[in-house]
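A.B. asks: Got a predicted structure plus its sequence, pasted below:
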Amino acid sequence: MTRLPGVILAGGRATRMGGGDKGLRSVAGRRLLDRVIDRLSPQCDPLAINANGEPARFADYGLPVLPDSLPDYPGPLAGVLAGLDWAADLGAAAIVTVAADTPFFPVDLVVRLQAAAGPSGLALAASRDETGKLWQHPTFGLWPVALRDDLRAALEGGLRKIVLWTERHGAGTAEFASDPFDPFFNINTPEDIATAEGLLA
């Protein structure tokens, strides 16, 4: 079975972390991006990084760096669009996206997203919080290349909330267990780094 391209979304500004690239922060002696690539590379091929600014800071990864194609940091959907444009040039039918600040995402993410895909081929990951409420994680998704022009038009029209667009296209939901902890725990603050190091220990 042909593996899908994977895109690591690293285009955010990391304001709660004091700026810079969260993916290049170290957690227990390894950069977050290294941990994310280790989990994604068995599931997807090829890989690319969505990031803005000087691409040379990621040079030692040897991966394509895809900037947002729209100005002013319109959010993760702009990174998805950049990934879809890249995948279209590869002749791929879809991509899978993951966040650069989430080191514990599931090792069966891609197959579960594919199994949950809605009629359009779109799917998002989800997990439950401590109250039992189901939360979608829209940076972890399966995105069909066929929807890229619709997504571009939506973003150019001002859309920023991912789930408004994914609901419009009947996205499926792949639910993942949150026991013993939420696999989509992401690192936004220095305190979160300490939490992640505790989970790794």
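C.D. replies: Cool, the structure landed.

A.B. asks: contacts and neighbour counts: CA atoms only from here.
C.D. replies: Will do.

A.B. asks: ok, how many other residues are close to residue 68?
C.D. replies: 23 (other Cα atoms under 10 Å).

A.B. asks: now the one 4 residues further on
C.D. replies: Counted by other Cα under 10 Å, the residues lying close to residue 72 total 7.

A.B. asks: and it, which of the three is it?
C.D. replies: With DSSP: H, G, I helix; E, B strand; the rest coil as the basis, residue 72 sits in coil.

A.B. asks: And it, how close does it get to residue 108?
C.D. replies: Counting by Cα to Cα, to the nearest Å, the gap from residue 72 to residue 108 is 34 Å.

A.B. asks: Can you verify my assumption that residue 128 contacts residue 179?
C.D. replies: No. Checked against Cα atoms under 8 Å, the pair residue 128 and residue 179 is beyond contact range at 9.5 Å.

A.B. asks: Of the two, which one has the most company?
C.D. replies: A side-by-side neighbour count of residue 128 and residue 179, using other Cα under 10 Å, places residue 128 first with 16 against 10.

A.B. asks: Give me the distance between that one and residue 142.
C.D. replies: Going from residue 128 to residue 142 by Cα to Cα gives 19 Å.

A.B. asks: so what's the closest residue to residue 84 other than its chain neighbours up against?
C.D. replies: The shortest distance from residue 84 to any non-neighbouring residue, by Cα to Cα, 6 or more residues apart in numbering, is to residue 145 (5.4 Å). By Cα atoms under 8 Å, 6 or more residues apart in numbering, the contact list for residue 145 reads 84, 85, 87, 88, 92, 93, 94, 95.

A.B. asks: Which members of those are classed as buried?
C.D. replies: When neighbours are counted using 16 or more other Cα atoms under 10 Å, the contacts of residue 145 contain these buried positions: 84, 85, 87, 88, 92, 94, 95.

A.B. asks: Which helix or which strand is home to the second one?
C.D. replies: Here residue 85 is covered by helix 76-90, with elements defined by DSSP states H and E.

A.B. asks: which other residues reach that helix?
C.D. replies: Helix 76-90 is contacted by residues 5, 7, 9, 11-12, 48, 50-51, 66-70, 93-95, 97, 139, 143-145, 148, 151-152, 155, 160, 162 when judged by Cα under 8 Å, 6+ apart.

A.B. asks: adding another structure so you can compare the two:
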Amino acid sequence: MPHPSTLGVLLAGGLARRMGGGDKPLKTLGGVTLLDRAVARLTPQCDGLIVNANGDPARFAALGLPVVADTVPGFAGPLAGIVAALEWMERERPDMAWIVSIPTDSPFLPGDLVARLHQAREAAGTPLATARSGDQTHPVVGLWPVALLADLRRALVEEDLRKIDRWTARHGVAEAIWPTEPYDPFFNANSPDDLGEAEAVLARFPEA
């Protein structure tokens, strides 16, 4: 069943301390940047992509995608990126009502991510959906409706709320579940060691 039009949001605003600083999305895996892998994985599933990143947007110019900075100051975390993306969509793409957010350090994202998140949301009757693999939830990988933008911005600005699952629990969030074998589709490459582990996965499973 076709899912509603959805804007893909590549969250690239982290500080990458464990990776030694710099832009973690521009680190390479199998000769391809993590950001390019994320774009390739999400493009067929979405009706447009944007990058959420702070600082000079020119470093992502080669992608040819809009780069949207946080509108809430102080590096307020992933929720600030989601607010900025929802605001951008409300202004620039009023034909759409949903965004899907992904971290750009997850190189093995599933090809049915968006469809299965929408299915989980519809089956549960909730306005939000997130991914889970095994016994671990991934709050940054989720569906967000523009209808909840005002509430999310209020929580972030007035309540200084930073933890994603504290806010999603208020509204109801469904889970779409994936297995962790033969590899975890939501594996995070947070450090040089993680990148080495991801290279090993890619060597064993070139289609990953």
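C.D. replies: Received, thanks. Owing to the predicted nature of the structure, the values given are computational and were not obtained by experimental measurement.

A.B. asks: How alike are these chains, TM-score-wise?
C.D. replies: Overlay of the two chains. TM-score (TM-score structural alignment, normalised by the length of the first structure): 0.95; 196 aligned residues with a Cα RMSD of 1.0 Å.

A.B. asks: on that earlier part again, which of the contacts of helix 76-90 of the first structure fall in helices?
C.D. replies: 148, 151, 152, 155, 162 (DSSP state H).

A.B. asks: would CSV of those with neighbour count be doable?
C.D. replies: Converted to CSV, those look like this (neighbours: other Cα atoms under 10 Å):
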residue, neighbour count
148, 19
151, 21
152, 18
155, 20
162, 16
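
A.B. asks: Using TSV, please lay out those together with distance to residue 76 of the first structure.
C.D. replies: Below are these laid out as TSV (distance: Cα to Cα, whole Å):
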residue	distance to residue 76 of the first structure
148	14
151	12
152	13
155	11
162	8
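
A.B. asks: what are the ranges of the strands in the first structure?
C.D. replies: 6-9, 26-27, 30-31, 47-50, 65-66, 94-99, 123-128, 134-144, 172-176 (DSSP state E).

A.B. asks: post-alignment, the fifth one versus the second structure, mean distance?
C.D. replies: In this case it means strand 65-66 of the first structure. Following superposition, strand 65-66 of the first structure is found to deviate from the second structure by 0.6 Å on average (mean Cα distance after the TM-score superposition for the first structure).

A.B. asks: show me the contacts for residue 36 of the first structure.
C.D. replies: Listed by Cα under 8 Å, 6+ apart, the contact set of residue 36 of the first structure reads 100, 101, 102, 103, 104.

A.B. asks: What's the match for it in the second structure?
C.D. replies: Taking TM-score structural alignment, the alignment pairs residue 36 of the first structure with residue 38 from the second structure.

A.B. asks: Distance of its match relative to residue 12 of the second structure?
C.D. replies: Residue 38 of the second structure sits 11 Å away from residue 12 of the second structure, taking Cα to Cα as the criterion.

A.B. asks: Give me the common contacts of these two.
C.D. replies: By Cα under 8 Å, 6+ apart, the residues touching both residue 38 of the second structure and residue 12 are residue 104.

A.B. asks: residues contacting the most centrally placed residue in the second structure?
C.D. replies: Nearest residue to the geometric centre of the second structure (Cα atoms, centre = their mean): residue 102, 1.3 Å. Residues in contact with residue 102 of the second structure (Cα under 8 Å, 6+ apart) are 8, 9, 10, 11, 140, 141, 142.

A.B. asks: Tell me the counterpart of the second one in the first structure.
C.D. replies: Think residue 9 of the second structure. Under the alignment defined by TM-score structural alignment, residue 9 of the second structure corresponds to residue 7 in the first structure.

A.B. asks: Quick check: that match vs residue 87 of the first structure, distance?
C.D. replies: Applying Cα to Cα, the value for residue 7 of the first structure to residue 87 of the first structure is 9 Å.

A.B. asks: do the same with residue 201 of the first structure
C.D. replies: Here the criterion is Cα to Cα. By it, residue 201 of the first structure lies 37 Å from residue 87 of the first structure.

A.B. asks: Likewise for residue 181 of the first structure?
C.D. replies: For residue 181 of the first structure, the distance to residue 87 of the first structure equals 33 Å [Cα to Cα].

A.B. asks: hey, what's in contact with both of residue 7 and residue 87 of the first structure?
C.D. replies: Counting by Cα under 8 Å, 6+ apart, the common neighbours of residue 7 of the first structure and residue 87 are residue 95.

A.B. asks: number of nearby residues for the aligned residue in the second structure for residue 183 of the first structure?
C.D. replies: Counting by TM-score structural alignment, residue 183 of the first structure lines up with residue 185 in the second structure. Counted with other Cα under 10 Å, residues neighbouring residue 185 of the second structure total 20.

A.B. asks: Contacts only, for residue 185 of the second structure.
C.D. replies: So residue 185 of the second structure contacts 106, 107, 108, 109, 110, 133, 178 (Cα under 8 Å, 6+ apart).

A.B. asks: again, only using 10 Å
C.D. replies: The contact partners of residue 185 of the second structure, by Cα atoms under 10 Å, 6 or more residues apart in numbering, come to 106, 107, 108, 109, 110, 111, 113, 132, 133, 178, 179, 208.

A.B. asks: between the residues you listed, which is nearest residue 29 of the second structure?
C.D. replies: Nearest to residue 29 of the second structure, judged by Cα to Cα, of these is residue 107 at 8.1 Å.
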